[in-house]
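Peer 1: What follows is a predicted protein model with its sequence.
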Amino acid sequence: MEGTWDEAVRRACRLAERGLGTTSPNPVVGAVLLAPDGQVVGEGWHEQHGGPHAEVMALRDAGERARDATAVVTLEPCRHTGRTGPCTQALIDAGVTRVVVGVADPNPTAGGGAADLRAAGVEVITEPGAAATAAAEHVNRAWLTAVRTGRPHVTLKTASTLDGRVAAADGSSRWITGPDARADVHALRARSDAVLVGGGTLRADDPHLAARGPAVRRQPLRVVLDTGGRIAPDARVLDDSAPTLVVVADDLDAAARERVRSAGAELLALPRDGSGLDLVGLLHALHERGSRAVLVEGGPTLAGAMVARGLVDEVVTYLASALLGAGPSALGPAGITTISEALRLTPFDVTTLGDDVRISARVRRERS
């Protein structure tokens, strides 16, 4: 039976992925119930914040077949009562005899469920194998980052030509990538809680930042860094497609603040940090609002500032099959002056999208 854990955990992870973008500030979780002969008798996932947890959905799916089953879950079952009851008790009541946990819950409020299960006589396996644990960590990386660091998981998205240019020498940039890559960006937005751009990108490109497509179930918060409160009243991010937060300097005068509010956006004032705003403070403020996954779509200046402050956890870059030879690069000054200070990445996915290529990579925290 032990040989099935890797396959079952990965199946649970695929289920958990279906909740990306709709469960924050809760984690995404998937659950698979296996009969004693190894057959799948139930499965479920946490579909939305406030809804039934994955274990409960899987138990409902299995019905009486849950008795004597093994529950394989991506995250340690919760032991506390919030909007829903504790999943540990639901598993015990259903007669589950073994629980396989992909990754332990680091949340002090909900964690510790494994101990409760063992106390009730349920066998608990917390080390299902390195590959299974890595898969469970990966699918829930945004929430785990937020619990462990107190700030959201930050993904830096860039789109450039093969020679690293995000615009031509004359400043034109639409469209560097093709329709398949652009559609993929909308899916990336839909899986995020907040999408962030800087004032330069706001004024140069007038981005909309809302997610579009048939699979979009919830819009991310659109966040604009606009230190001086210069956002145009007809900016596309101010429409009613999605909520918008405009972040200004806390020394901005009252009249300028009122202009922003009158344009229809919520306003957040933060202290200045060097030439820009306090990005650490911004991430903590977004965390307080329930954001666990933040997508940075700003230009080279904002990208460089996020890298310089060590705030990027993941990079998703779209490479267009084109060359420009001149124009701004994807990353501005990032506090890196020599090759030994390079921010190293570990790719985990490379996908072809029409004529373009998407590369997704984790940031390595150690420097060479």
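Peer 2: In hand now; what should we look at?
Peer 1: from here on, contacts and neighbour counts on C-alpha atoms
Peer 2: Will do.
Peer 1: Now do the same contact list for the most centrally placed residue in the chain.
Peer 2: The residue lying closest to the centre of the chain (CA atoms, centre = their mean) is residue 293, at 3.2 Å. Going by CA atoms under 8 Å, 6 or more residues apart in numbering, residue 293 touches 142, 143, 152, 153, 154, 155, 191, 192, 193, 194.
Peer 1: Of those, which is the nearest to residue 20?
Peer 2: Residue 20 has its nearest neighbour among the contacts of residue 293 in residue 191, at 5.2 Å by CA to CA.
Peer 1: ok so residue 258 is a helix residue?
Peer 2: Yes: under DSSP: H, G, I helix; E, B strand; the rest coil, residue 258 falls within a helix.
Peer 1: and it, how many residues sit next to it?
Peer 2: By the criterion of other CA atoms under 10 Å, residue 258 has 12 neighbours.
Peer 1: ok, back up a step: between the contacts of residue 293, which has the most around it?
Peer 2: Counting by other CA under 10 Å, top hit in those: residue 152 with 30 neighbours.
Peer 1: how near is that residue to residue 145?
Peer 2: Per CA to CA, to the nearest Å, residue 152 is found 7 Å from residue 145.
Peer 1: another structure for you, compare them:
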Amino acid sequence: MEIPEQDVAHMARAVELAGRGHGSTTPNPVVGCVVLDAAGQVAGEGYHAYAGGPHAEVVALAQAGERARGGTAYVTLEPCDHTGRTGPCSRALLDAGVARVVIAVSDPNPTAAGGAARLRAHGVSVTTGVLTEAAERVNEEWLTFMRLGRSHVTWKFAATLDGRSAAEDGTSKWITSPEARADVHRMRAASDAIVAGIGTVLADDPRLTARPGGEKPARAPVRVVVDPDARTPATARVLDDEAPTLIAVADDVDTGLKADLLRLPRHDAGLDLRALLAELAARQLVSVFLEGGPALAGSFVKEGLVDRVVAYVAPALLGSGKAALGAAGVGTIGELHRLRFDDVTVIGPDVRLTARPVHPSTPRETRPAGPQPGREQ
């Protein structure tokens, strides 16, 4: 059935509004809402700005006031039907007298789902599946978190035009421009955790912090070092007080390292990365920004645990040196990890390429341990 142009246009606006919540709603989703009056004119708009704050529907309904009665609400995620720190949005829509609700994506969280059914039971017309792909894309981190029971992973790397991330002598500062590096800090700040391997820590002693605009963000991402044998030096900068840090070590390692340790099973001479992402999800870290060396990146790719790739490519050539990606389980050309480009953006003299796997990970039945995040806990 063809979707009316009006529904597409207003839901597109709701998706745009939802995107404004990126980086501040964890462990809740980003959600946008547009409310029309009975005459079809926009009466209110809103988005979920931060965890614990009012939901998108509540913000939009407050702006619309009495004009919402008899009108239509466009919501990117099914209105919640449970009481957490705030009341159910399904009830707020009913109390406002909205006659029709258009939903892009059904809520996969069993704790919060059911809003569409409640609205229908009270005589509200409900339309679902409008701009689903766009609404899922803007909320991909949280949907991965809920559907797969693990954190969403963005692998970022910087490289020359011939795919080198460092010169033969190991130097890599700076392949890309200040503009590209500033963009990386913006993406770091919008993530819940920044992950790197012990090789990167030993070679570069990075801080793994986010400073968009040169300033420390209000919410510092958790730094995670994948360090099976607990080789992180006590003097490493990732152990300073700039941000919280987790050191992921093998569960059979005996160490006196003074740090917050996350013990995991060994797997393929490293750590069980699926277990790592499940543990991070249990700590309500929805989005992971994977940085560091090619070996760790290759392991994540091999396991099918990279949900998005962001590559910063500089117009420069090395001809030799370290490749951006290490062994990723490909022995023949037919085993290539295929991706699809979603965005190409020029940043300063460089190009930022964004791509996602053609065949994303298959949902598992397992979910994070502990309370299930919904629209609110």
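Peer 2: Structure's in. What do you need? None of these values were measured; they are calculated from a predicted model.
Peer 1: Identify those among the contacts of residue 293 of structure 1 that sit within helices.
Peer 2: Using DSSP state H, the members of those that fall within helices are 142, 143.
Peer 1: In structure 2, point out the residues matching stretch 311-330 of structure 1.
Peer 2: Using TM-score structural alignment, stretch 311-330 of structure 1 lines up with residues 305-324 of structure 2.
Peer 1: Run through the helices of the stretch 201-350 of structure 1 in chain order.
Peer 2: Applying DSSP state H, counting those that start in this stretch to the stretch 201-350 of structure 1 gives helices spanning 254-262, 279-288, 300-308.
Peer 1: what's the closest of the ones you listed to residue 211 of structure 1?
Peer 2: helix 279-288 (18.8 Å).
Peer 1: so where in structure 2 does that closest one end up aligned?
Peer 2: The aligned range for helix 279-288 of structure 1 is 273-282, by TM-score structural alignment.
Peer 1: just to revisit the earlier point, give me whichever of the helices of the stretch 201-350 of structure 1 is most buried.
Peer 2: Highest mean neighbour count of the helices of the stretch 201-350 of structure 1: helix 300-308, a mean of 21 (counted as mean count of other CA atoms under 10 Å).
Peer 1: can you give me how far that one is from the chain middle?
Peer 2: Centroid separation for helix 300-308 of structure 1 versus its chain: 19 Å, with CA atoms, centre = their mean, to the nearest Å.
Peer 1: now what about it, what contacts it?
Peer 2: Counting contacts by CA under 8 Å, 6+ apart, the residues outside helix 300-308 of structure 1 that touch it are 156, 197-198, 279, 296, 312, 328-336.
Peer 1: change it to 7 Å
Peer 2: 198, 312, 329, 330, 331, 332, 333, 334, 335 (CA atoms under 7 Å, 6 or more residues apart in numbering).
Peer 1: From those residues, list just the buried residues.
Peer 2: Applying a neighbour-count criterion of 16 or more other CA atoms under 10 Å, the buried members of the contacts of helix 300-308 of structure 1 are 198, 312, 329, 330, 331, 332, 334.
Peer 1: Pull the most distant pair out of the residues you listed.
Peer 2: In those, two members sit farther apart than any others by CA to CA. They are 312 and 329, at 17.8 Å.
Peer 1: So residue 90 of structure 2 lies in a helix, does it not?
Peer 2: Yes: under three-state DSSP, residue 90 of structure 2 falls within a helix.
Peer 1: didn't it look like it was pressed against residue 79?
Peer 2: Yes: using CA atoms under 7 Å, residue 90 of structure 2 is in contact with residue 79, at 5.5 Å.
Peer 1: any shared contact partners between these two?
Peer 2: Contacts common to residue 90 of structure 2 and residue 79, judged by CA under 7 Å, 6+ apart, are residue 115.
Peer 1: Who has more neighbours out of those two?
Peer 2: Per other CA under 10 Å, whichever of residue 90 of structure 2 and residue 79 has more neighbours is residue 79, with 31 against 21.
Peer 1: what does the more buried one align to in structure 1?
Peer 2: Taking TM-score structural alignment, residue 79 of structure 2 has residue 77 as its aligned residue in structure 1.
Peer 1: again, but for residue 68 of structure 2
Peer 2: Matched to structure 1 by TM-score structural alignment, residue 68 of structure 2 sits across from residue 66.
Peer 1: for its match, what are its contacts?
Peer 2: 33, 59, 94, 95, 96.
Peer 1: Strands - which of the residues you listed land there?
Peer 2: Members of those lying in strands (criterion: DSSP state E): residue 33.
Peer 1: Pick the one among the contacts of residue 66 of structure 1 closest to residue 73 of structure 1.
Peer 2: Nearest to residue 73 of structure 1 among these is residue 33, at 8.7 Å by CA to CA.
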